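Q: sharing a model prediction with you, sequence too.
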Amino acid sequence: MRKQFARVVLWLFLLGGPAVYAQSGMTDSQVIEYVQQALQQGKDQQTIAMELLSKGATQEQLLRLKSQYSGAATSGSSSSQAGEGGAVQDTGTRARKTTVANATDGEAALEGANTDEMKETMKKRQELKVSTASENGVFGRNIFNIDKLTFQPNLNMATPENYRLGPGDEVIVDVWGASQNTMRLEVSPDGYVNIANLGPVYLNNMTIKDARQLLKQELGKIYADSANNIQVTLGNIRTIQVNVMGEVRAPGTYALSSLSTVFHALYASGGVSDIGSLRNVQVARGGKTIARLDVYEYIMKGQIQDDIRLQDGDVVIVPTYDELVKITGKVKRPMFYEMKNGESAATLLKYAGGFSSDAYKKSIRVLRKDGKEFSVKTVDDMHYSAFKLIDGDVVTVDSILNRFNNRLEVKGAVYHPGVFELSGSLNTVRQLVEKADGLLGDAFTGRAVLYRERENLTKEVLPVDIEGILKGTSPDIALQKNDILYIPSIHDLQDMGKVTISGEVNKPGSYTYADHMSLEDLVITAGGLKESASLVRVDVSRRIRDPKGTTEPDMIGQNFSFGLKDGFVVDGEAGFELQPYDQVFVRRSPSYTEQVNVTVDGEVLYRGEYTLSTKSERLSSLIQRAGGVSRYAYVRGAKLRRVANEEELRRMEDVVKMVRREIGETLATSLGLKVDSTFTVGIDLEAALANPGGDADLVLREGDVLTVPEYNNTVKVNGAVMMPNTVSYAKGKSVKYYLSQAGGYSANAKKSQRFIIYMNGQVAEVKGSGKKQIEPGCEIVVPNKTKKFNFATVVSNATSFASLATMLASLATMMK
């Protein structure tokens, strides 16, 4: 009792601080409570571990609790030493000190979950779940491997009257009335219970009913008053030892509840093995077989009367199966089934759930091994109950034919086309048309087509005079199975085509042709004319069609031109009607022009957008309309930003591809090499203002942005120099002077190919000393030495005044 008390206290300590882990089907507290109850029932380590795993506990959780358990023992030992000098107020701490000495049993129970045998059993349990879910699984074999079907006895139910007491069972005796007393009596290993003032009473192997009568009789000697009432019930039940042998996945000795049945014993042992039998499970008691269980009776009918309650020392034996038969094809549950000797094909079909809806039920095919070779047997439906199956048979149920025995179909110009039944009241063409609610208005009644299937499954076509049949002037035609009647529409026989309209209309596209469709009709259907449409030029093109022609024509198309007013034809062929496949082109008026805007920014009096007055308006005109430049303007540094048109974008894309090939995709990507929609045009605004209309006075176009900067009195030095720098502009100084301000040339400088980039986007090669070439705001670039033109160097040197888009545009211009 002291050991049991210490064990309970330890589990109560563990209950104080467990966390719930999401990956487990049981909380820590549930695991601990279950272990506590199992220990009280006398279950061994393997049984406890397997039952925990089957209920959803994980190996990691059990190992963690085992480690926590061990830590509790260690900490309890040390705390007991420390506690000698001070009071320990925490109840859990006192409990830990009390239970250290008796922690071994609980720790060992958790330890058992990590054995190789248990791992293998659980692995096989999972594999069996997968295998039995397919056609290659054996029906019913996974019933003892399902976590939620444990067959565990209900310990809270009333004790059965035929339950036989044994050592370890607890009997509760309640006395009330004249006397009040409650006694909890445990049956000793010798089979006795010891009652105070009465002595031992032998209860071993008595049913609970007989034990109740005996105890009332014996207690009546003590409580003789007739006012006393005595009630005898069963408390804690004992644990029994059961051997599970034969073809199970984990044979051995199991400690089970005394209320456990054969099914629970099979579950505890991991279920039957791959060659184990579900149809002949045996229970031996005292050397004699007392029961034989057929698990299929439980699965199919729910019969559990054979699932007897086990007793201490019982042996559950699972022999090998007698017959294993497979059924495939059109049954509801195709898979392997275990059969008893002498069971028929009809029984197998019952086990398989019967035929599926598309099964051929007249016969089945059996593939059999006769000891020497394979043989095939065809079993007719009248012999299903008489045909006996043997081990290794493979039964196949075929599908019905993919054809109909009474199918008719009508297609085409009827109100309700579809499939109909060939019957006594529907077996002619006239009846079929009437069944489809008659002909549509566009039906072509001159001739229909009847597709008929011959006996050899080939097709033939029969002409049908629908008009004559419906009027009674032609004989009706008898129908056969699988006949298909097709009644065409006049639209099916005519190529009506479409008409197309494009150009300056609101909804260009293709439209369905209709008889007598005019040009005005099509224009209205297309949403009317746009504001930009020309009213004096609408063209129509037409195909050349001559069904009776025998020579190739000289003309390949006809063209017509029309003038419109308010959407109506006023100039052209009167009464002109469109034909299928006509194409209509509504031209854009040459006198229609949308506003073309440019922008001027920087040091001018009136910045902003301006609309060009003429297509030939130039830089000087724009500056004049903007009020001229301010006194702070640096006219020579003005630059023009231009939006690239489609042709320029295409050429720049070609340049980018060339550069990517030259420097490689990786470097080009790191440099951000891509086509920009705008680029800088090198201009000389000073020359343009001095000579309006001259060559320097560029013609503007839509989207241009002219920027006039402030005066910038610096010069930037970049490229292959010792220290790139920006220095003050000094009039009359040479290029060498500015290079010296950057530390001079670097070791890999290519001195002969120096160039200057000006603020306006122009680029010039340095000639001589370059004194006359240096201007405020410019940039001097010294390229690196390379065996060939290095695009990467050029790109890295393209800074504030020369963008990548400008370089690409310049290269594209050279490639033009």
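A: Great, that's in hand.
Q: okay, CA-based contacts and neighbour counts for the rest of this
A: Noted.
Q: and stretch 772-784, what's buried?
A: 773-784 (16 or more other Cα atoms under 10 Å).
Q: if we take these, which one ends up nearest to residue 183?
A: Closest approach to residue 183 among the buried residues of stretch 772-784 (Cα to Cα): residue 784, at 107.3 Å.
Q: ok, that closest one to residue 767 distance?
A: 18 Å (Cα to Cα, to the nearest Å).
Q: ditto for residue 703
A: 36 Å.
Q: helices of the stretch 601-750 of the chain, start to end?
A: 619-625, 646-663, 665-670, 685-690, 735-740 (DSSP state H, counting those that start in this stretch).
Q: for the residue nearest the centre of the chain, pull up the helix or strand it's in.
A: The centre of the chain sits closest to residue 130, judged by Cα atoms, centre = their mean, with a distance of 22.0 Å. In the assignment (DSSP states H and E), residue 130 maps to helix 116-131.
Q: another structure for you, compare them:
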Amino acid sequence: MKMIIRSLLVLVLMLGCATTWVGAQGLPVNIESLSDEQLIQLATKYNLMGLSESELEAKAKEAGLGSDQILMLKKRIALLDPSVAGGQLAYSNKTDSYVLRNKVLTKGPTIRSKDSSGVLQVFGAEIFDNLDLSFEPNLSIATPSQYIIGVNDQLVIDVYGVSDVTKKLKVTTEGDIRFPNLGPIKVAGLSVDDARAKIKKALTRIYPGIATGAVAVQVSVGQIRSIQITLLGEVRRPGTYTISALATLMNALYASGGPNDIGSFRTIELLRGGKVVTSFDLYDFLLKGDLSKNRLLQDDDVIRVGTYNRRVALKGALKKPAIFDMKAGETAADLVQYAGGFADLAFKERVRVTRLGSSGREVLTVPSSGLSTFQLQSGDTLVVDSLPALYANRVWVSGAVYHSGAYGLAQTQDLKTLLQLAGLREDAYQERGLLRRLKTDLTPSMVSFSVQEVLKGSFNLNLQREDSIHIFRATDLRERYTVEIDGEVNQPGRYDYFENMRVQDLVLLANGYREGAARQKIEISRRLSAGGDTISYAVIKDISLDNPQDLLFELKPFDMVSVRRLPVYKEQIKVSIEGEVLYPGTYTLSGKNERLSDIINRAGGLKSSAFAEGAVLIRNTYVGVTSSDASLVGSKARLINQQSGRNIVPVDGGDSTILKNLSAQQKPVSIRLADALGQKGSAADVFLEEGDIIKIPKSIQTIQTFGMVNLPKQIVYRDGLSFKEAVRASGGFAVNAARRHSYVVYANGEIRTTRNFLFFRSYPSLKTGSEIYVPSRSDKKKLTTGEAVAVVSGLTSFLGLLVVLINTAR
């Protein structure tokens, strides 16, 4: 068997390589798609031996076979031939003949026929498709006493007592065994018990102690012979099989793959000597576990599977819907029993039957009481419906009750009883409840009632099936009451309003004041009615929490509280300096009038390697922006997007995200550090602001060209180096260079553009660290043929009009 596995592995390796060469994808053969016959034929065709299994596996992996494919191959071989555990498989020269010694041939999965819906399977077919079942004869048990000894069986004769002799003798083709010093003993055709008695009697001639009991004799079957049987009719794989003499009818049937699409599961005949020995019904085994007719097979036995007599489908609310084979005289009640009975949700009053009539399909309705007498026909389809989803006695209650859900109508016949059982919550809205009711045509209707009157007993309603009652919460029927606080508190925002809430309570909910809060300047705005339906906000109160009277000021729903900042309160202002100073880092400004030169001096001054002309100031563009500023920006951005129909200004995330994004935006500011240090207090010595970053680079000696030059590069700067010389050093202008739009960016961020006047062009001067940018010319759109014709026509018309005007003037 290992040789066969090796052969098949090499074969699959070759096929996998072929697939790789042809498809250029390296895809191996799909082992699962090969049939049993293909595996056997390919193993016979390719006699590939000599390699170990591990070597073959390694080469198979190199060819692209994964571990799953190799495992599937081994599993298929094991299922195709159980001789992996000791037997041996061969494929005889005789057509359709399978030889199996010691064990019964098993097979791979088979797809069974299904009904027109594509769902139901023939009942019993699954045992022949189940890879976990083998139905192999057990060779480890004692030989059955009814086993008939035949040619090639090996008998083990053990003589013990005064004499001690053990002999293993094979039954010859003449049907006898030959014990030393004793003539032939004919045992073929005898049962094990009869053969034991005959051998014991024959041995008394050379072992007299047997008669007196001094010597005992034990006879058993050592090796079981193989027998040939034939499977005919409607089986998956008919043919001649060589199997173990301990095999039964069920073993052989499983080896053949079981009944085919039209094969009967109810009438399987065993023929011996041309006569029917027994008729096996698979349903006896499947439904009752009865194997009394599962006879041991003998040499030259024939198993015949005929076509089914009646086949009926049973679907719907059953425990095991399937297609069933039915014998004559069996009724619909038997069929339901075969399916395990009705499911719990089955509508058991009647069963619908679809029948193939002589001129078309027919539908019959069979009451459950008539199933035991209803005779089935082949092709019938029985359908068991499920119970409808509607409840016969259910009412619902939901909302402001303690025990919402479904209730039985018998216990809650009226509205008051239902509300008392459900338990009304304290926050229930007493003025009105709603009852949803289905009319006779299942269209919904609505009935309103006063909850208060129902509980008092002055009003009540009798309930009906599927009535649904909803009790509202009083808080659900009004807008959520909130108050809002902003400004100098730790957690500004919107909070739920509570009755008798005061300003100090709201401040506590907001986690208290911030350090710079002005407790004497708290502003409250309130929603006021201006008459009619008009609602407006008005500032109605400025309070001081240092005033005991103001502490008692009571808030109303939707009040807005603003806590102002102390005018004299200032937080520390920090700036950073990086690069070529003695002490780079973060510094806190000593006042609002501290300048660039001041912070450079505090940082120890410039290093000798500092490049002052390249110093840059990075500043937060929107430093100090507030939430109201962000809200204004967001509103304008949304208006721009709405008017343009596009997302020109992203506003995703709301005003808080806009505030965060605005605060994080930084822009470079061009400065002249050398002038600021040389002329302190001058315009070049700028004032510093929160978050400023001063970057001072090391001295550099090069300039850089970018854009439409033939070779953008760095160039060593020298005094007097001009723009044109730098471009020439970079290979000159490219063909599509826009020379008139060239510009220079200096190390401190300043920009100088090319000046153009008529045919004269003046390029910017260069300094150390300059960057030259030469943009490309924009491609002018060529006129299409239609546009050219239109232009020519227009010019022609204009010239014609001009000629007419000139002639008229004369």
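A: Nice, I can see it. Note that this is a predicted model, so its numbers are computed, not measured.
Q: neighbours around residue 640 of structure 2, how many?
A: Using other Cα atoms under 10 Å, residue 640 of structure 2 has 15 neighbouring residues.
Q: cool, the one 4 residues further on as well?
A: By the measure other Cα under 10 Å, the count of residues near residue 644 of structure 2 is 10.
Q: what sits against the residue lying closest to residue 552 of structure 2 once chain neighbours are set aside?
A: Once flanking residues are discounted, residue 552 of structure 2 sits nearest to residue 502: 6.6 Å by Cα to Cα, 6 or more residues apart in numbering. Each residue near residue 502 of structure 2 by Cα atoms under 8 Å, 6 or more residues apart in numbering is listed here: 551-555.
Q: how many neighbours does the alignment partner in structure 1 of residue 391 of structure 2 have?
A: Mapped onto structure 1 by TM-score structural alignment, residue 391 of structure 2 lines up with residue 404. Residues near residue 404 of structure 1, counting by other Cα under 10 Å, number 10.
Q: can you check residue 425 of structure 2 too?
A: By other Cα under 10 Å, 15 other residues sit near residue 425 of structure 2.
Q: go on, residue 317 of structure 1?
A: Residue 317 of structure 1 has 24 neighbours, counted by other Cα under 10 Å.
Q: same deal with residue 452 of structure 2?
A: 15.
Q: quick check: the gap between it and residue 428 of structure 2.
A: From residue 452 of structure 2 across to residue 428 of structure 2, the span is 10 Å (Cα to Cα).
Q: likewise for residue 347 of structure 2?
A: Distance, residue 347 of structure 2 to residue 428 of structure 2, using Cα to Cα: 41 Å.
Q: equivalent analysis for residue 52 of structure 2, please.
A: On the measure of Cα to Cα, residue 52 of structure 2 and residue 428 of structure 2 end up 83 Å apart.
Q: ok, residue 506 of structure 2 next?
A: Counting by Cα to Cα - residue 506 of structure 2 and residue 428 of structure 2 are separated by 28 Å.
Q: also residue 160 of structure 2?
A: Relative to residue 428 of structure 2, residue 160 of structure 2 is positioned 98 Å away (Cα to Cα).
Q: thanks a lot, catch you later.
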